[in-house]
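1. okay, sequence plus prediction incoming.
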Amino acid sequence: MLEMKLMRELNHENLVRFYGACIEPPNICTITQYCAKGALTDVLADDDMRLDDMFIMSFISDIIAGCLYLHRSELKTHGNLKSSNCLVDSRWVIKLTDFGLQQFLKSDNNERQSKDLMWTAPELLRHPEARVYGTQAGDVYSFSIVIQQIFTRSPPYDTNRMLPEDIIDRVQRGVKPYFRPSISKERCPNTHIWRLMALCWDEMPDLRPDFTHIAKVFKVANGGRTMRIMDNMVSMLETHANHLEELVANRTKQLYEEKKKTDELLYRMLPAVVAERLKQGKYVQAETYDEVTIYFSDIVEFTSLCADSTPLQVVDFLNDLYTLFDGTIPNYDVYKVETIGDAYMVASGLPMRNGNRHAAEIANMALDLLTKVKTFEIRHLPGARLLLRIGIHTGPCVAGIAGLTMPRYCLFGDTVNTASRMESTGL
């Protein structure tokens, strides 16, 4: 009851307000002020959150102010200072939590895991019984580890190569040179803060500064400026809002680029007009065209060519040939319908009508492809001459989408059949 009374009396803008506790099993818990932004650990782990000097100095100032109040209060110590116990409220103010109530939380204190002890001072690691209440010098050591985290935005001791148990063991043994976080001046450019960290994690508790001295050093490090919560809040919110605008703009740009890639891929599979209707969820109705020109071509003696080649060579050969064709047809007002094996099918006059130009477009394209084939080289058969057989016919046809999965734009009618026969019986 005395602990509860003391906790209720503690009141500071950098401490989480304590309201009470529930002691009825199984819902034994404490009830405290809610901090909307979560723990400092979460803020540091968020790569999208840019922490400039103002954020960093404001966070450190808040932690110092909270610890200074606790050390001057009847409670005397925090006892469990770490980044996950530094909560961030909706105004970006740090509030300390998880202090006091040592008797109420005694069983929890005895069951702390190794990763929870990485902020603990070496002398407290050697004497577990002293950890229950902690010491002011121990809080100073914990404070230095939190500062290291703020500047490096990484776990305590900033190493991914060691397990928490190994880190704690090296700190606890206290063998020279003492094991401490490694932080360069590039990561912590403020010389005063960099030196303060080294003082705060000194092996000898008596040589560590108290928070009164820490507050004076920090004021010098901050250029003598007094950190006002409301001023900082407005400034930080403006900075955060500007950063969010920049972040949204970058994400929007990325989304546009991805959409552009997706659309380009879709337009290669379906006509743009048809693709847009499908994207809008609309039904694509089959359409009749009074006059279009259909082109069919295939490779002469393709079966014999396949017999002298491996399957991979056939695929590479067809890919080379049709890549050449695909690079040629954009020069004409035509639409590539499909390729099936060695057959290549192109149409003009659909899906966009072009008057009576379709026959000339297909004929000119066919002559161009014949010219390109004369100089085409088969990689695995150097010197072999490739012959192309082409059939063309003009007439009416119907075009529409067939299927929902892997939909294809298909042409139907006697014009298609006639063009195919012209190809198969041609020279």
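-> The structure has been received and is ready for your questions.
2. C-alpha from now on. contacts and neighbour counts both.
-> Noted.
3. helices of the stretch 1-150 of the chain, start to end?
-> In the stretch 1-150 of the chain, the segments counted as helices under DSSP state H, counting those that start in this stretch are 2-9, 40-45, 53-72, 106-110, 122-126, 136-152.
4. let's bring in a second model and compare:
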Amino acid sequence: MNANTNYEAQVMQMCIDDMKIRSILPKELNLKIFTMESCNRFSGVEHATYLHYIKNASVYFGPGCNNGTSGEVLMNKKSIRVPSYATYLVKNGTIKIVVELSARIGDKQKCAMSIDDCTEHVAHEILPHYWSSQDGSLPVEMPKCGFDGSLCDYSPVYITIGTIVFVVCVILLGICLYKKAKERELYDMTWRIPREQLKLLEHDRKSEIGSISTGSWTEGDKADVRISANQAICNSVKVSYKRFQQNRNLTFSKPELAKLKELKFVENENLNKLFGICFNQQNEFLVAWVLCQRGSLEDVIFNTDIKISRNFQVSFAKDVVKGLYFLHNSPIKYHGLLCIQNCLVDSSWSIKLTNFGTEEIIANKLKHNEIRPFNMGSKIKKKSEEKEAENNDKDGKERKRSNREQDDEDDEDDESNINIFDNAKDVRSITDKKYLQQAPEIIRELINAKFLPPGSQSADIYALGMVLYQVLFKLDPFYEREDSPNKIMTMIALAGEDDKIIRPTFPNQQTLQTADGEESYNLQLLSCIEACWLEIPEMRPNIKRIRTLVNANLKSTSSGTLVDQMMKMLEDYTTNLEQTVRSRTILLEEAQAQADRLLKSMLPASIAEDLKVGRSVAPQLYASATILFSDIRGFTQISSTSTPFQVVNFLNEMFSGFDAIIAKHDAYKGKGKFDTWFLEGKNECDTWALGGASRK
């Protein structure tokens, strides 16, 4: 029983193997398909025969593709079938093929080296965008550089990374060196000037501090009295300066040094040049700007001796806008204290903005009590008192010593009374005019902190509106108000939502047109100026918008530059002046002739001619001369019995007779005592006769 069972198991296994082999054998062999029942009938001889066929077939066919009952069959060198595979996706009851792995013969060279490399599987993607890769495609079988990166040469990458790191280090080192060099340039202070090179042109102030006088001048030089700025000379260049006394040695922060360096080298046709700063010498702090020959725009606009036409006003307004436009687009960013006093007029009648940037530095030094305003008035007063004491008092030395002690006390008082008013100038006419043109937010800080706060572009826009107002209308802001500037500033600063906002009012355009004989300004330009005065800084227009509106609405009526227009004005003025001189010369000649006639009627002609040319008249001696004395006999009785008109007519007739005789005989009329007269004739005129009159 057991032997039969083992035998049947062997036959069963043989049949199964036979079916496997048949599936891969070619049809030419015509192998018979056996069933389980037929297998049981085979004998051992048949088994050996099948094994012999199988062995010979495997040796005959070897590795390769063969057509089997199920399709193409791939065999490897071990005569083992290499099947193909497919991956299915079952989802929601549906089956989809994702990818197929097709078996194929591999590279022969690899196969010769290794039996396992004779075949390979090639993937064919069927379902797109299934995989979770970046592009949704099937991942490669092997990464480009292998799973451990050993298949790639990374030396170029390492070299590139090293080069980049080296270059970055070099760049960083260069940046550090550049910053160090720039920092050294900051501390070089190219804008600093020695105090001994600055020669001040100061003059006496007789009436009030800040007023310009034509009195004595120091150091033998004269400043231009038409310009309201303090003047000095440095390296043969005329400059205007602001002067302060130092309380201690000054130092500047890096932002201040950077700003001063930028101010020193800024270049624009509508910006003035910062000449330099003196400090820590002679206990003085001076800020010097290049002096413009024609003074400030205020000196020109409000000078009644200069007739400014509409073309000049248009050019001035455009120059101010262009200068501020450049500042707002430069590293300086803003002016800080724009006003008509800080707009200068140069020799070519161009406007140059000045004092930008330095006012903030000065205010910062004042705030920290590093400097104080220079008290020029007290110094001059004390010097004059010292001179009087030396001239009028024997004890002048003692008084001088006491005055010096009083100076020290005044200096101590000045330290405790530092305010926003610079250079000890007149508070009403100088200082408040500048601050009255500033934005409300700036005025509030001035009133609260007593020092000029940092500026802004919106504050410059407000001040620009004030400057345009003064240039176009030749009027001071708030000219119609009788309040003091301090009170107006307080009203501007304290104006709330319920209070009326105070702003300058435009003059009547009809009256302005009639007075000047020129067209009035259009509403768009006036609206632009009013927009500059808005209370909220963010609502004010920017400088680009203002520049566009000003250029569009302000047109010059004449061609050429301002210099050409000024030359034409000078030509017209010269022509008018020649006509005036000609007419005045005629009048002068007539007046001279009348004076000559009058002089000759009073003096002999020869003496009159000598006096006219400036020669001295020497006494002359004549051998003979005729003198006629006349006297009105009974003049007192005549006067008492006659009316005043009769007396006057009588005297006129008598004197006319004298004058006729004098003119006829070239004689001289002299005045004697009381009512007596005498006539004198020269001895050369021996043929003439003198007549006398005596009326009773």
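-> Sure thing, it's come through. Note that the structure is a prediction, hence the values are computed from the model and not measured.
5. tell me how the two chains score on TM-score.
-> The TM-score (TM-score structural alignment, normalised by the length of the first structure) is 0.66; 356 aligned residues with a Cα RMSD of 4.4 Å.
6. hmm, back to that, which of the helices of the stretch 1-150 of the first structure sits closest to residue 324 of the first structure?
-> Nearest to residue 324 of the first structure, of all the helices of the stretch 1-150 of the first structure, is helix 40-45, at 50.1 Å by Cα to Cα.
7. output the residue interval of the second structure matched by the closest one.
-> Counting by TM-score structural alignment, helix 40-45 of the first structure falls onto residues 297-302 of the second structure.
8. give me the distance between that stretch and the centre of its chain.
-> A distance of 21 Å separates the centroid of the chain from that of stretch 297-302 of the second structure, by Cα atoms, centre = their mean, to the nearest Å.
9. and if you look at stretch 308-316 of the first structure?
-> Worked out by Cα atoms, centre = their mean, stretch 308-316 of the first structure lies 41 Å from the chain centre.
10. again, but for stretch 7-27 of the first structure
-> On Cα atoms, centre = their mean, the centre of stretch 7-27 of the first structure falls 37 Å from that of its chain.
11. mind listing what's buried along that stretch?
-> Neighbour counts over stretch 7-27 of the first structure (16 or more other Cα atoms under 10 Å) mark 7, 10, 14-18 as buried.
12. which pair of the residues you listed spans the longest distance?
-> Across the buried residues of stretch 7-27 of the first structure (Cα to Cα), the longest gap, 14.1 Å, separates 7 and 14.
13. help me confirm that residue 409 of the first structure is found in a strand?
-> Yes: the assignment for residue 409 of the first structure (DSSP: H, G, I helix; E, B strand; the rest coil) places it in a strand.
14. how close does the equivalent of residue 361 of the second structure over in the first structure sit to residue 7 of the first structure?
-> In the first structure, the residue paired with residue 361 of the second structure according to TM-score structural alignment is residue 104. Taking Cα to Cα, to the nearest Å as the measure, residue 104 of the first structure falls 12 Å from residue 7 of the first structure.
15. what of residue 296 of the first structure?
-> Taken as Cα to Cα, the span from residue 296 of the first structure to residue 7 of the first structure is 87 Å.
16. and what of residue 15 of the first structure?
-> For residue 15 of the first structure, the distance to residue 7 of the first structure - Cα to Cα - is 11 Å.
17. check residue 365 of the first structure too.
-> 87 Å.
18. ditto for residue 195 of the first structure
-> For residue 195 of the first structure, the distance to residue 7 of the first structure - Cα to Cα - is 34 Å.
19. do the same with residue 286 of the first structure
-> 76 Å.
20. for residue 154 of the first structure, same thing?
-> 32 Å.
21. and for residue 416 of the first structure?
-> Relative to residue 7 of the first structure, and taking Cα to Cα, residue 416 of the first structure is found at 87 Å.
22. cool, residue 372 of the first structure as well?
-> 87 Å.
23. next: residue 255 of the first structure.
-> For residue 255 of the first structure, the distance to residue 7 of the first structure - Cα to Cα - is 50 Å.
24. what do you get for residue 340 of the first structure?
-> The gap separating residue 340 of the first structure from residue 7 of the first structure is 79 Å, by Cα to Cα.
25. what about the counterpart of residue 120 of the first structure in the second structure, how many residues nearby?
-> Matched by TM-score structural alignment, residue 120 of the first structure corresponds to residue 438 in the second structure. Close neighbours of residue 438 of the second structure, defined as other Cα atoms under 10 Å, add up to 25.
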